[in-house]
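**Student:** Attaching a predicted model along with its sequence, questions to come.
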Amino acid sequence: MEFKVLAIGDVVAEQGMAHLERHLRQVQRAEKIDFTVVNGENTSGVGITPDEARRLYQAGADVITLGNHAMGKRQIANFLDDASYILRPANFSGRAPGRGHGIYDLGRFQVRVINLIGRCDLYWQGENPFTVADAILKEGKPTFTLLDFHAQATSEKLAMGYYLDGRISAMWGTHTHVPTADERVYPKGTGYISDLGMTGPIESVLGVRPEQSVESFLGGFPGRYESPTGACKLQGAIFTLESETGLCTSVKRIDIR
């Protein structure tokens, strides 16, 4: 039986949130989506608040994943412990609040979602994501296993895809906010894309006003980053999975503007 997973790239600021709220349910209906994972670590620009997490959930996210800005808003700490639908990277220090993976029971199917963070030029304080993935995968075998790998280096993401090929249903990268055109099914059946892209302003640099980003690269003082107004995009990918094998049969990018 087919099972469709929608993965949505980093939601940036209020503009991205509002765009997702307007369009997510429509996409879910049109594509007959069974399960949706949204990366929400940038809904406050840097970090996420409990209210923003609730809005993502009410908009249609079944699970919210995070990344290097997971603790960007201090008020999220207790919420990470209390809400099972929000995950921070599993390879954070054991002192971090919250959980890095969970199994979600849909009755006929069980979906495990894992959130990991890369270490190449991003988060060297984290444990090795490869060995952490191994440890998590030993904890039972649900129908499907999904991984949001929040990482900078495409080499680290690609290597993780090969390492877990055939052992998980699908893996996608987040963090760079720029979608890649390498969606595929790996040789042993794991669906993959290096980066989903972002949900937020089209005329921006990763969700930031272009003039501020340019000023920072010129060595000036851009000020507190702001997200521009204007047209937005919702980027991600749809993974079609097969319940008998738990593996992927196709991957399709989406870009809703």
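**Tutor:** In hand now; what should we look at?
**Student:** contacts, neighbours, all on C-alpha from now
**Tutor:** Noted.
**Student:** Burial check on residue 218, number of neighbours?
**Tutor:** 10 (other Cα atoms under 10 Å).
**Student:** just residue 196 next, same as before
**Tutor:** The burial count for residue 196: 30, using other Cα under 10 Å.
**Student:** thought it was touching residue 182?
**Tutor:** No: using Cα atoms under 8 Å as the test, residue 196 is too far from residue 182 to be in contact (10.2 Å).
**Student:** Following the chain onward from the helix or strand residue 58 falls within, which element is next?
**Tutor:** Take DSSP states H and E as the rule and residue 58 turns out to sit in helix 50-59. Following helix 50-59 in sequence order, the next helix or strand is strand 63-65 (DSSP H and E).
**Student:** In addition, the following structure is provided for comparison:
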Amino acid sequence: MRILMLGDVVGEPGRRLVEAHLPALRRETSADFVVVNGENAAHGHGISESIAREWFDGLGVDVITTGNHAFDVKGIEATFRQEPRLLRPANHPPDTPGNGWVKLHTASGAEVLVINLMGRVHMPPCECPFRCVDAILQKERADLVIVDMHAEATSEAQAMGHHLDGRAAAVLGTHTHVPTLDTKILPGGTAYVSDIGMTGPYGGVIGMKKESSLGRFLKVQRPKYEVAEGDLQLHAILVTTEGRKATGIERIIRTL
């Protein structure tokens, strides 16, 4: 099986990249299953119902994952409750709207379990992602397990990769918007990368205009973030599996 996952989509430029490249990319890679991290898709913060609907219904995305900005768009809680394929981190408090994992069947009949986790280092308060994923895997069974590890610290992401080695087909990092060069197959057969990178404008600072980002470091008053515009790049990871384990991991980049 071939699993395609896109890194954090940032604002309108990122959505343009998804619309321009995803249909052809799915055909070119023969992807059986597509996951997109959409937590920055709406103006750089959060995701809207209309964006999620377009990706699901118009572009054939199978699962949308999120992270610390999951609920930034007003009213999105209802969409999280109604749409099981739109995930928020599973280790949010138990009363958080929506689901942290979903199990779906591919066209070939294979069952895929996608789990959305969030790290705790330099992140908003949340429950332990390691114990959380252990509890999920104790009660859920599937042909393949795919984990979006939304983490600030590369050490925490790497630790999760080793924690799930042999139990997940892939542990793929998101959140920092900076692609890492450590794509690998771990000894137990888990495909791993610390961060896929983002799908959006690399001409700024992690997708935001460099002027507003610099102002946050140089001034007392914190300027409002605005989505950057230049150097548009789509970053994705393609994982190939056989049985329950990964046999290949490949980084994909497309530009506009």
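**Tutor:** All right, it came through fine. If you're wondering where the values come from, they're calculated on a predicted model, not measured in any experiment.
**Student:** now the helix holding residue 58 of the first structure: how far from the chain's centre is it?
**Tutor:** 15 Å (Cα atoms, centre = their mean, to the nearest Å).
**Student:** hmm, who's touching it?
**Tutor:** 17, 20-21, 24-25, 38, 40, 43-44, 63-64, 75-76, 79, 86 (Cα atoms under 8 Å, 6 or more residues apart in numbering).
**Student:** now, the most widely separated pair of the residues you listed?
**Tutor:** 25 and 75 (28.0 Å; Cα to Cα).
**Student:** Can you tell me what residue 38 of the second structure aligns to in the first structure?
**Tutor:** Mapped onto the first structure by TM-score structural alignment, residue 38 of the second structure lines up with residue 40.
**Student:** Please name the residues that touch that match.
**Tutor:** Per Cα under 8 Å, 6+ apart, neighbours of residue 40 of the first structure: 10-12, 47-48, 53, 56, 64-66.
**Student:** In ChimeraX, how would I select the buried members of those residues?
**Tutor:** This is the ChimeraX syntax for the buried subset of the contacts of residue 40 of the first structure, where burial follows 16 or more other Cα atoms under 10 Å:
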select :10,11,12,47,48,53,56,64,65,66
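**Student:** what about residue 115 of the first structure, is that helix, strand or coil?
**Tutor:** strand (DSSP: H, G, I helix; E, B strand; the rest coil).
**Student:** which residues touch the residue lying farthest from the centre of the second structure?
**Tutor:** Distance to the chain centre peaks in the second structure at residue 220, reaching 32.4 Å (criterion: Cα atoms, centre = their mean). Counting by Cα under 8 Å, 6+ apart, residue 220 of the second structure makes contact with nothing.
**Student:** So what touches stretch 81-93 of the first structure?
**Tutor:** Residues contacting stretch 81-93 of the first structure (Cα under 8 Å, 6+ apart): 53, 62-67, 70, 80, 97-102, 114-117, 125-129, 132.
**Student:** So among the residues you listed, which ones count as buried?
**Tutor:** 53, 62-67, 70, 80, 97-102, 114-117, 126-127, 129.
**Student:** wait, is residue 160 of the first structure part of a strand?
**Tutor:** No: counting by three-state DSSP, residue 160 of the first structure is not part of a strand but helix.
**Student:** correct me, but it touches residue 130?
**Tutor:** Yes: the pair residue 160 of the first structure / residue 130 is scored as a contact, 6.9 Å apart, by Cα under 8 Å.
**Student:** Could you check which residue of the second structure pairs with residue 145 of the first structure?
**Tutor:** Using TM-score structural alignment, residue 145 of the first structure pairs with residue 145 in the second structure.
**Student:** Surely its match is in contact with residue 167?
**Tutor:** Yes: using Cα under 8 Å, residue 145 of the second structure is in contact with residue 167, at 7.4 Å.
**Student:** Pick out whichever of the two has more residues nearby.
**Tutor:** residue 145 (23 against 20).
**Student:** Checking that one next. Helix, strand or coil?
**Tutor:** strand.
**Student:** Strands of the second structure, residue ranges please.
**Tutor:** 2-6, 33-37, 63-65, 101-105, 111-118, 144-150, 170-174, 184-185, 191-193, 200-201, 232-242, 245-255 (DSSP state E).
**Student:** Among the ones you listed, show me which one is buried the most.
**Tutor:** Of all those, strand 200-201 carries the top mean neighbour count, a mean of 32, counting by mean count of other Cα atoms under 10 Å.
**Student:** And that strand against the first structure, how far off on average?
**Tutor:** Average distance, strand 200-201 of the second structure versus aligned residues of the first structure after superposition (mean Cα distance after the TM-score superposition for the first structure): 0.8 Å.
**Student:** thinking again about what came up before, so which bits of the helix holding residue 58 of the first structure are buried?
**Tutor:** So helix 50-59 of the first structure, judged by 16+ other Cα under 10 Å, has buried residues 50, 52-53, 55-57, 59.
**Student:** Could you do stretch 205-217 of the second structure as well?
**Tutor:** Quick answer for stretch 205-217 of the second structure (16+ other Cα under 10 Å): 205-210, 212-213.
**Student:** What span of the first structure is it aligned with?
**Tutor:** Against the first structure, stretch 205-217 of the second structure falls on residues 205-217 (TM-score structural alignment).
**Student:** my guess is residue 170 of the first structure meets residue 250, correct?
**Tutor:** No: using Cα under 8 Å, residue 170 of the first structure is not in contact with residue 250; the gap is 10.0 Å.
**Student:** Find residues that contact each of the two.
**Tutor:** 191, 239.
**Student:** who's in contact with the match of stretch 205-217 of the second structure?
**Tutor:** Taking Cα under 8 Å, 6+ apart as the rule, stretch 205-217 of the first structure contacts 12-13, 176-178, 198, 200-201, 203-204, 221-223, 225-228.
**Student:** Narrow these to those that are buried.
**Tutor:** 12-13, 176-178, 198, 200-201, 203-204, 222, 226-228.
**Student:** Contacts for stretch 164-181 of the second structure next, please.
**Tutor:** 7-8, 37, 67, 144-152, 157, 160-161, 186-198, 206-207, 235, 239, 241, 244-246.
**Student:** any idea how far the residue nearest to residue 225 of the first structure when sequence neighbours are not counted lies from residue 223 of the first structure?
**Tutor:** For residue 225 of the first structure, ignoring the flanking residues on the chain, the nearest one in space by Cα to Cα, 6 or more residues apart in numbering is residue 208 at 6.2 Å. Applying Cα to Cα, to the nearest Å, the value for residue 208 of the first structure to residue 223 of the first structure is 11 Å.
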